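Student: Sharing a model that was predicted from the sequence below.
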Amino acid sequence: MSEHRDVIAEFGDAGLLAGVRWAYLAATARALETYSEADGHDAALLGSLRYTLFRDRLDRVFACERYAVRSGNDDADLDLLYDQLSERDIDTMPQLDAGLVRRADLNGSPGWAHSERRFLLASCDFGELDRLPWPRKSPTKQQVARQRSPEPPQPSLFEGLEAEEFGGLEMLATEPELDLETYVVAHTLDPLSGRTELVLGRPRLNTGGGQAWHWRHDILSTPPSDGGRRTDDTPLPTGPNTVPDAPVRLRRPMEERPGNRASGEG
């Protein structure tokens, strides 16, 4: 089995892909509800807000950081978990076991790990995923993009490389390996149409141009874990939403919880 299929099978079966999908759609919807050009907001503010909310929603769905379950009861602290989420977010949040995913930051860059595999986050302009310029990203993202691919191109590692890329190969020989195999979840948003892109893949340091990925997987191509509550091509809200957020939910025993929450199976 190729690395691509192996990683997607592992993350899909564990429910990670469903969790990442939910977190991004929930974060993006909330960011667009808040965003208002009429109020002086700009693309930089929208990008920062989207990133912050995405990180928060990932911590929620994976029970990390301030949402970590400390009592041994996965249903404890639901008031904190659901605070500021919409009814749709609550109803569609995958129900994953606490401890399935752990925070595994790399050089201060937020990361989440399952077993021996980790992913970081990276933003990109809409429609530019395949040309994502890793050399312009942070040193940490460049380090991740310099990881050796377990499936090097044949027949030669050097065939077709630009001259500038040989420097990257020399660095591979001297740079220490990362503590975990590390991948990237890249995300985009077109604020006018509400269209989004969300992929998981192994980045490729494309010094001098060229493909940005050894491989990548479209997370949004998989049906949502709740059975299709929303479709991928449905535009997200493009302005402020005056409807109040869902009220805080108090803790309830398992038998009293709503039966329509997603299972989290990928």
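Tutor: Nice, thanks for sending it over. Residues are numbered from 1 along each chain as shown.

Student: CA only for contacts and neighbour counts going forward, please
Tutor: OK.

Student: quick one, strands of the stretch 1-150 of the chain?
Tutor: 102-103, 111-114, 117-123 (DSSP state E, counting those that start in this stretch).

Student: Would you mind pulling up the elements that the last one packs against?
Tutor: Just to be clear, that refers to strand 117-123. Judged by 3 or more C-alpha pairs under 8 Å, 6 or more residues apart in numbering; DSSP states H and E, strand 117-123 is in contact with strand 111-114, strand 181-189.

Student: in that strand, what's buried?
Tutor: 117-123 (16 or more other C-alpha atoms under 10 Å).

Student: At which residues are the helices of this structure located?
Tutor: All helices of the chain, identified by DSSP state H, fall at 3-14, 16-34, 43-61, 78-82, 87-92, 139-145, 165-174.

Student: Arg131: which of the ones you listed is closest?
Tutor: helix 139-145 (13.3 Å; C-alpha to C-alpha).

Student: how about the helices and strands packed on strand 117-123 in a markdown table, adding distance to Ser36 and mean neighbour count?
Tutor: Listed next are the helices and strands packed on strand 117-123 as a markdown table, based on distance: least, C-alpha to C-alpha, whole Å; neighbours: other C-alpha atoms under 10 Å:
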| stretch | distance to Ser36 | mean neighbour count |
| --- | --- | --- |
| strand 111-114 | 30 | 20 |
| strand 181-189 | 15 | 21 |
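
Student: Can I get those in TSV including distance to Asp79?
Tutor: TSV is the format used below for these (distance: least, C-alpha to C-alpha, whole Å):
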stretch	distance to Asp79
strand 111-114	23
strand 181-189	29
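
Student: Which one, of the ones you listed, ends up nearest to Arg70?
Tutor: strand 111-114 (18.3 Å).

Student: Next, the residues that contact the closest one from outside, please.
Tutor: 100-105, 118-121 (C-alpha atoms under 8 Å, 6 or more residues apart in numbering).

Student: want to compare, so here's the second one:
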Amino acid sequence: MTEEENVVSALTESGIIPTLLWAAESAHARAWADFDSETGHDQAVLGYTAHKLLVDRQDRVFRQGRYLLTDGEDSPSGDTGQDVLLAGLAPTEQDGLPHREGVERADVNGSPAWRFGRYRWFPTAFDFGKVNDLSWTRKSPTKQRIAAQFRSVNPDQILLPHTYDQPVGQALDEMTVGELLAATAEVMIDLILAHSVDPHTGATELYLGRAQLNTGGGPAWQWLHPLHRSDGGDGARTTVPQQTPSTRGVDVPDAPVRLRPRIAGGETAGEPTGS
């Protein structure tokens, strides 16, 4: 089996991928409900909101972050853990909120990430329809380092010191890619959970993949797997009906959103610049 097949099989059988699908669907639906182009919102605003909500939804389903409270446990505000867990969700989402144990928060340098066994994934927003056009050099240093990990190159290629994540106890002598892979066979596999919402239609995309640093151009992925919804949606993309801002809101409290200043040369997808 290829690495892609192994990863998808392991995360599907463990219930991780179905849980991620719920989290993405909830986050994207709320982001789209709050989106209003007439007030000045654009792809960057939609992407930022969807990204922040996807972080929140994953913390909910995995009971991480502010959702570590157990049922019946009082929070400092006096709410019960269940109250905090369900706050801000639509009634249908409250009824279907999944829970998957065994996943822990595993942030790296401020970039939100979650870990299950040897698999760790980082959410990344991208402009709708342009998942293959991602430029990792425009992402955070953490994402660039993930994309620079050697998995699909000549195993006899010599690696110079400081160009890879050196295994614990490994000497500083030059080593080949094959030797590095043998030394790190059981270490973390870093994945990207790439997501997007179309600002024109509300259609969404969700992928799981292994990034590839594309300095100077070239493919952005070593492999990229579209995540299908259980309702049989076409590939990674599911389209929601076009709605006007006055009719597509959901009956839940507004989610607070703080926009960060744009940085020259950054991605337009709206992902937080430090992630």
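Tutor: Cool, got the structure. Since this is a predicted model, take the numbers as computed values, not measurements.

Student: Need the TM-score between these chains.
Tutor: Once superposed, chain against chain, the TM-score is 0.74 (TM-score structural alignment, normalised by the length of the first structure); 224 aligned residues with a C-alpha RMSD of 3.0 Å.

Student: how about Ala122 of the first structure, what does it touch?
Tutor: Per C-alpha under 8 Å, 6+ apart, neighbours of Ala122 of the first structure: 184-187.

Student: If we use 10 Å, what do you get?
Tutor: Residues counted as contacts of Ala122 of the first structure (C-alpha atoms under 10 Å, 6 or more residues apart in numbering) are 51, 109, 132, 134, 137-138, 141, 184-188.

Student: Output those in CSV; the columns should cover distance to Ala68 of the first structure.
Tutor: Output for those, formatted as CSV (distance: C-alpha to C-alpha, whole Å):
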residue, distance to Ala68 of the first structure
Tyr51, 20
Ser109, 19
Leu132, 33
Trp134, 32
Lys137, 30
Ser138, 28
Lys141, 27
Val184, 23
Val185, 22
Ala186, 25
His187, 25
Thr188, 28
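
Student: Val84 of the second structure corresponds to which position in the first structure?
Tutor: In the first structure, Val84 of the second structure lines up with Leu80, judged by TM-score structural alignment.

Student: ok, for that match, nearest residue in space, not its chain neighbours?
Tutor: Nearest residue to Leu80 of the first structure, sequence neighbours excluded (C-alpha to C-alpha, 6 or more residues apart in numbering): Tyr67, at 7.4 Å.

Student: tally of neighbours for that neighbour?
Tutor: By other C-alpha atoms under 10 Å, the residues close to Tyr67 of the first structure number 18.

Student: between the helices of the first structure, which one is nearest to Val243 of the first structure?
Tutor: helix 16-34 (9.9 Å).

Student: so that closest one versus helix 43-61, what angle?
Tutor: On the basis of axes from the mean of the first three to the mean of the last three C-alpha atoms, to 10 degrees, helix 16-34 of the first structure is oriented at 140 degrees to helix 43-61.

Student: coming back round to it: which stretch among the helices and strands packed on strand 117-123 of the first structure comes nearest Leu172 of the first structure?
Tutor: It is, among these and with distance given as C-alpha to C-alpha, strand 181-189, at 14.6 Å.

Student: With the second structure overlaid, report how far that closest one is off on average.
Tutor: In the superposition against the second structure, strand 181-189 of the first structure averages 1.0 Å from its aligned positions (mean C-alpha distance after the TM-score superposition for the first structure).

Student: What is that strand packed up against?
Tutor: Packing contacts for strand 181-189 of the first structure, counted by 3 or more C-alpha pairs under 10 Å, 6 or more residues apart in numbering; DSSP states H and E, involve helix 16-34, helix 43-61, strand 111-114, strand 117-123, helix 139-145, strand 196-203, strand 213-218.

Student: can you rerun that using 6 Å?
Tutor: When contacts are defined as 3 or more C-alpha pairs under 6 Å, 6 or more residues apart in numbering; DSSP states H and E, strand 181-189 of the first structure packs onto strand 117-123, strand 196-203.

Student: Kindly name the residues of the second structure that line up with that strand.
Tutor: Using TM-score structural alignment, strand 181-189 of the first structure pairs with 189-197 in the second structure.

Student: what does stretch 113-125 of the first structure give?
Tutor: Using TM-score structural alignment, stretch 113-125 of the first structure pairs with 115-127 in the second structure.

Student: Now do the match of strand 181-189 of the first structure: everything it contacts.
Tutor: 118-126, 128, 203-210 (C-alpha atoms under 6 Å, 6 or more residues apart in numbering).

Student: can you rerun that using 8 Å?
Tutor: Identification of contacts with stretch 189-197 of the second structure by C-alpha under 8 Å, 6+ apart yields 24, 28, 32, 46-47, 50-51, 118-128, 131, 146, 203-211, 269.

Student: Report the buried members of these.
Tutor: Buried among the contacts of stretch 189-197 of the second structure by 16+ other C-alpha under 10 Å: 24, 28, 32, 46-47, 50-51, 119-128, 131, 146, 203-211, 269.
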